[in-house]
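1. based on what follows, work out the 3D shape:
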Amino acid sequence: MTIEYTLPATMRVARLHEIGGSLKIDTLPVPKPGSGDVIVAIKACNVVPNLRNILTYWPQWHPEMPLPPLPGSFGLDAAGAIAAVGDNVRAFKPGQRVYVNPATGCGGCRFCRSGDILNCDSFTYRGYFGRGGPATLGIFAQYPFGGLSEYVVAPQSCLVTLPDSLPFEQAARFGYLGTGYAALRKGGLRPGDTVLINGIGGTLGVNTTMMALAMGATKILGTGRRREPLERVRALAPHRIEVHSVDESGVTVAEWARSLTEGYGVDVVVDCLPPNSPAESTRAAMRAMRTGGSTVLPGGMSEALTLDPFWGLGKNASLIGSRWFSAAEGQDMADMAGAGTLDLSPLEHRRFSLDAVNEAVATAAESGSGFTNVVVLPSAT
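-> The predicted model follows:
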């Protein structure tokens, strides 16, 4: 059944007025869609743990990567129902359930024209930050609202249609899931392969594990420090997942991985470590690769990574950076969830109203569990 929406004149939006301040709830006009845009009524928006850093420290850490101009609207991962469409939108209609991928390119460079917006120099996360290209501020001006709003305007090219069986709260976790999925695809993971997820107990590590299970990895090896989160991830599929605490054993990650792979090492390493991690932790995981293996870097480890080129030559190894994911990859995940091959039931949702958005930001930053899914529900109706 098609749902017809009558858009209100105004909406409530959580906006930052000054760096380091709290988000404030402002009342603003509901946006109008451009000819190729849609308006989405947001039902759930994930609050990523890094959002507190973005709101507090980002201009000091990365002045080359601009935030939305203040007062700015934030919210990275949003899911909801289409409320209105532009004149040239024909593939979507009001009432459809969608995830809104925040990834946006300039639209005109050679990469955007080939459908490869992830390699656009002006690649921008709507409602978060831009990578610093010349078109970033224009993208923020055209699409000024993040998911911590009752409504957003977004290009139709960024939409992922959702099956009725997928709750909005789970779809709002697609940012982390998609980052892991894109990394596994870039690493060439195939059914039957073995993958090592470095930092498996964190938010990105848990979601990458869920995707590796859905993609048919025969064996998933996970490293971390604390035993409790390691064992919790292992419980997702004890017959396919093995975990290793680097603080408890004198055995190196490489030795442990080879002992579980007939001496070869793993096919793919995905490094999911956070920014404050030492580079040696990444190097230790890389040494677990088999000859001809791949290491993919979707995480945030920011210390300089020093490598021996002769070692890389001898191992015939690949080192691959990976940022975000495409709308097409998002559609893959939605279809896998609809078919039941991607199981998102282990996620534990912490739900907040838009009025409690600052509490949600603090909760996400301090949760400490990769299974916790903090979501704001701007419009529960």
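2. drop to CA atoms for contacts and neighbour counts, all remaining ones
-> OK.
3. quick one: secondary structure of the closest residue to S318 other than its chain neighbours?
-> Closest residue to S318 apart from its sequence neighbours, by C-alpha to C-alpha, 6 or more residues apart in numbering: S294 at 4.6 Å. With DSSP: H, G, I helix; E, B strand; the rest coil as the basis, S294 sits in strand.
4. neighbours of S294, just the number please.
-> If you count neighbours by other C-alpha atoms under 10 Å, S294 ends up with 25.
5. repeat for the one 3 residues further on
-> Counted by other C-alpha under 10 Å, the residues lying close to L297 total 21.
6. please report the distance of the closest residue to P29 other than its chain neighbours from D271.
-> Excluding the flanking residues, the one nearest P29 by C-alpha to C-alpha, 6+ apart is T10, at 4.2 Å. Using C-alpha to C-alpha, to the nearest Å, T10 is found at 43 Å from D271.
7. quick one: which of these two has more around it?
-> Higher neighbour count among T10 and D271: D271, with 28 against 13, using other C-alpha under 10 Å.
8. let me see the contact set for the residue lying closest to the more buried one once chain neighbours are set aside.
-> Spatially, and ignoring its direct neighbours in sequence, D271 is nearest to N198 (4.8 Å; C-alpha to C-alpha, 6+ apart). The contact partners of N198, by C-alpha atoms under 8 Å, 6 or more residues apart in numbering, come to G205, G222, T223, G224, V269, V270, D271, C272, L273, T282, A285.
9. try N276
-> Applying C-alpha under 8 Å, 6+ apart, the residues contacting N276 are M301, S302, E303.
10. likewise for P59?
-> P59 neighbours (C-alpha under 8 Å, 6+ apart): M65, P66, L67.
11. do the same with T282
-> Listed by C-alpha under 8 Å, 6+ apart, the contact partners of T282 are N198, D271, L273.
12. show me which of those is closest to L28.
-> Comparing the contacts of T282 against L28 with C-alpha to C-alpha picks out L273 as the nearest, at 38.7 Å.
13. can you give me the distance of that closest one to G202?
-> The value you get for L273 to G202, if C-alpha to C-alpha is used, is 8 Å.
14. those two: who's more crowded?
-> L273 (27 against 21).
15. my guess is that one contacts I197. True?
-> No - with contacts counted by C-alpha atoms under 8 Å, L273 stays clear of I197, the gap being 9.3 Å.
16. how far does the helix or strand G222 falls within sit from its chain's centre?
-> Here G222, judged by DSSP states H and E, is contained in strand 219-224. Mean-position distance between strand 219-224 and its chain equals 20 Å (C-alpha atoms, centre = their mean, to the nearest Å).
17. give me the contacts around that strand.
-> Outside strand 219-224, the residues touching it (C-alpha under 8 Å, 6+ apart) are 192-201, 209, 212, 230, 240-246, 253, 257.
18. ok, stretch 312-327 next?
-> Outside stretch 312-327, the residues that touch it by C-alpha under 8 Å, 6+ apart are 101, 103, 117-118, 157-160, 175, 178-179, 181-183, 186-187, 289-298.
19. another one to check against the first:
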Amino acid sequence: MSLMHAARLHEVGAPFQVDQIEIPQPGPRDVVVEVKACNVVPNLRNVITKYPDWFPFLPLPQLPAVYGLDAAGVVSQVGSQVRNVKVGDRVYVNPGRDSGDSHASRAGEPINDPAYTFQGYFGFGAGSREVFTDYPQGGFCQYMKAPANALVILPEEISFEQACRFGYLGTSYAGLKKTGVRAGTSVLIHGATGTLGLGAVLNALAMGATKVFAVARDRELLERVRQLAPRRVRVLSYGDQPVGTWVREHTAGRGADVFIDAIGPGAPSETSMAGIDALRRGGRMVNVGGMAEPLQVDMIRVMTFQISIIGSLWFSVGEGQDMAEMAAAGTLDLSVFDHEIYPLSQINEALDAVEKRRGGFTNVVIVPGS
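-> The predicted structure is shown next:
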């Protein structure tokens, strides 16, 4: 029996412990990935410390559990029925798992599967518990098992540290795709200096948006966002002036084509409402941040202005491959991140570092083999 090191949570509220456990073996359509980098996502501490107050409809893995949402590494083993992925391939592991045989899965909408599950994080239905059993490892370990069809093949231009940000980048990319962002589009982004919001800025620029309106509170970080593309990005510290007035000043009075709401739970609903009010007729709003307060939406205005309000969860493997190709071509700039790298033995220090980060430019990474 071959063993590996894994950081496991044994008890809610307790620190992670580094244990020795068995290296997983692949099923016929699986691979085993040697993890080279795993992102420490900002929401992780909420997930692991608030049970049973965590959302009851979002199941958690059984303890002791190996967490770690966003992993990148090298394929070390392939199952007997894996035809195209090869040992040695550099990959990002999309952690989204579906049952494979639900109505949503058969319809080509795996993210809408009632048992959809984030491997190494949390699930979305009762069936998630079985998925956790099938794929028990997140990325906080040396080796993890995953389906071969979950892999994004990474070009050499993308480092493992950059690739393990694909979760947040992909969430914003999928949301932007739902709105039809293209050349000539104007995009308003709330929470633009955060992990999700910065990803939305980077992807909007990569997809050809010619006007990006970035809204947040931290002026220093907003200036850094503006410098990403000074001719295309305009910034506003929330509260300096009404968002709708500001956006219309720069769009000949029309309003924004797209509004990406990347603010999370705890933000006031009026922030989201201000973004909706800044949309042009026919504009589209996408929520990727999970703002938790109820919205007091004027449905007559939504109807007569043909405003679309869309929820967007995660992203497909194909969308991840899109981002990999954009990054390799240089249109999606992944060089902007400030990587803070920790070995597996310092997983608890890495969790603390996430809470002290300066916005979305900071990228806290676990490197299990270091």
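20. follow-up on the earlier one: the residue nearest to D271 of structure 1 -> structure 2?
-> Using TM-score structural alignment, the partner of N198 of structure 1 in structure 2 is H190.
21. one more: M210 of structure 1?
-> Using TM-score structural alignment as the criterion, the counterpart of M210 of structure 1 in structure 2 is L202.
22. I'd say that match and G330 touch.
-> No - assessed by C-alpha under 8 Å, L202 of structure 2 is found out of contact with G330, at 11.3 Å.
23. who's more crowded, those two?
-> L202 (23 against 13).
24. make sure I have this right: the more buried one is in a helix.
-> Yes - per three-state DSSP, L202 of structure 2 lies within a helix segment.
25. which residues touch it?
-> Applying C-alpha under 8 Å, 6+ apart, we find L202 of structure 2 in contact with L332, D333.
26. what sits against P346 of structure 1?
-> F371.
27. tell me how far whatever residue of structure 1 lines up with E319 of structure 2 lies from L313 of structure 1.
-> Matched by TM-score structural alignment, E319 of structure 2 corresponds to E329 in structure 1. Remark: distance between E329 of structure 1 and L313 of structure 1 (C-alpha to C-alpha) = 31 Å.
28. A337 of structure 1 now?
-> Distance, A337 of structure 1 to L313 of structure 1, using C-alpha to C-alpha: 39 Å.
29. cool, and D335 of structure 1?
-> Distance, D335 of structure 1 to L313 of structure 1, using C-alpha to C-alpha: 39 Å.
30. ok, those two, which is more surrounded?
-> Counted by other C-alpha under 10 Å, D335 of structure 1 and L313 do not tie: D335 has more neighbours, with 18 against 12.
31. where does that one land in three-state SS?
-> helix.
32. please verify my assumption that it contacts P163.
-> Yes - using C-alpha under 8 Å, D335 of structure 1 makes contact with P163 at a distance of 7.4 Å.
33. tell me if I39 of structure 1 really is in a strand.
-> Yes - I39 of structure 1: assigned to a strand according to three-state DSSP.
34. report the contact partners of it.
-> P31, K32, P33, I82, A83, A84, V85, Y151, V152, V153, A154.
35. let's have the residues you listed in JSON lines, adding distance to Q96 of structure 1, neighbour count and secondary structure.
-> Output for the contacts of I39 of structure 1, formatted as JSON lines (distance: C-alpha to C-alpha, whole Å; neighbours: other C-alpha atoms under 10 Å; DSSP: H, G, I helix; E, B strand; the rest coil):
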{"residue": "P31", "distance to Q96 of structure 1": "19", "neighbour count": "18", "secondary structure": "coil"}
{"residue": "K32", "distance to Q96 of structure 1": "18", "neighbour count": "15", "secondary structure": "coil"}
{"residue": "P33", "distance to Q96 of structure 1": "16", "neighbour count": "20", "secondary structure": "coil"}
{"residue": "I82", "distance to Q96 of structure 1": "5", "neighbour count": "26", "secondary structure": "strand"}
{"residue": "A83", "distance to Q96 of structure 1": "8", "neighbour count": "23", "secondary structure": "strand"}
{"residue": "A84", "distance to Q96 of structure 1": "10", "neighbour count": "23", "secondary structure": "strand"}
{"residue": "V85", "distance to Q96 of structure 1": "11", "neighbour count": "25", "secondary structure": "strand"}
{"residue": "Y151", "distance to Q96 of structure 1": "14", "neighbour count": "28", "secondary structure": "strand"}
{"residue": "V152", "distance to Q96 of structure 1": "15", "neighbour count": "28", "secondary structure": "strand"}
{"residue": "V153", "distance to Q96 of structure 1": "15", "neighbour count": "26", "secondary structure": "strand"}
{"residue": "A154", "distance to Q96 of structure 1": "14", "neighbour count": "26", "secondary structure": "strand"}
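36. which stretches in the stretch 101-250 of structure 1 count as helices?
-> 110-113, 136-142, 168-171, 174-186, 203-214, 227-234 (DSSP state H, counting those that start in this stretch).
37. same list (the ones you listed) but as CSV, adding distance to R15 of structure 1.
-> Shown next, in CSV, are these (distance: least, C-alpha to C-alpha, whole Å):
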stretch, distance to R15 of structure 1
helix 110-113, 29
helix 136-142, 14
helix 168-171, 22
helix 174-186, 21
helix 203-214, 25
helix 227-234, 34
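38. of these, which is nearest P94 of structure 1?
-> Closest approach to P94 of structure 1 among these (C-alpha to C-alpha): helix 168-171, 16.4 Å.
39. state the span of structure 2 onto which that closest one is aligned.
-> So helix 168-171 of structure 1 is aligned with residues 160-163, judged by TM-score structural alignment.
40. what is the corresponding segment of structure 2 for the strand holding G222 of structure 1?
-> Under TM-score structural alignment, the match for strand 219-224 of structure 1 is residues 211-216.
41. mean shift of the matching stretch relative to structure 1?
-> Taking mean C-alpha distance after the TM-score superposition for structure 1, the mean distance separating stretch 211-216 of structure 2 from the aligned residues in structure 1 is 0.7 Å.
42. can you pull the contacts of the counterpart of V78 of structure 2 in structure 1?
-> Aligned counterpart of V78 of structure 2 in structure 1: V85 (TM-score structural alignment). Taking C-alpha under 8 Å, 6+ apart as the criterion, V85 of structure 1 is in contact with P33, S35, G36, D37, V38, I39, F92, K93, P94.
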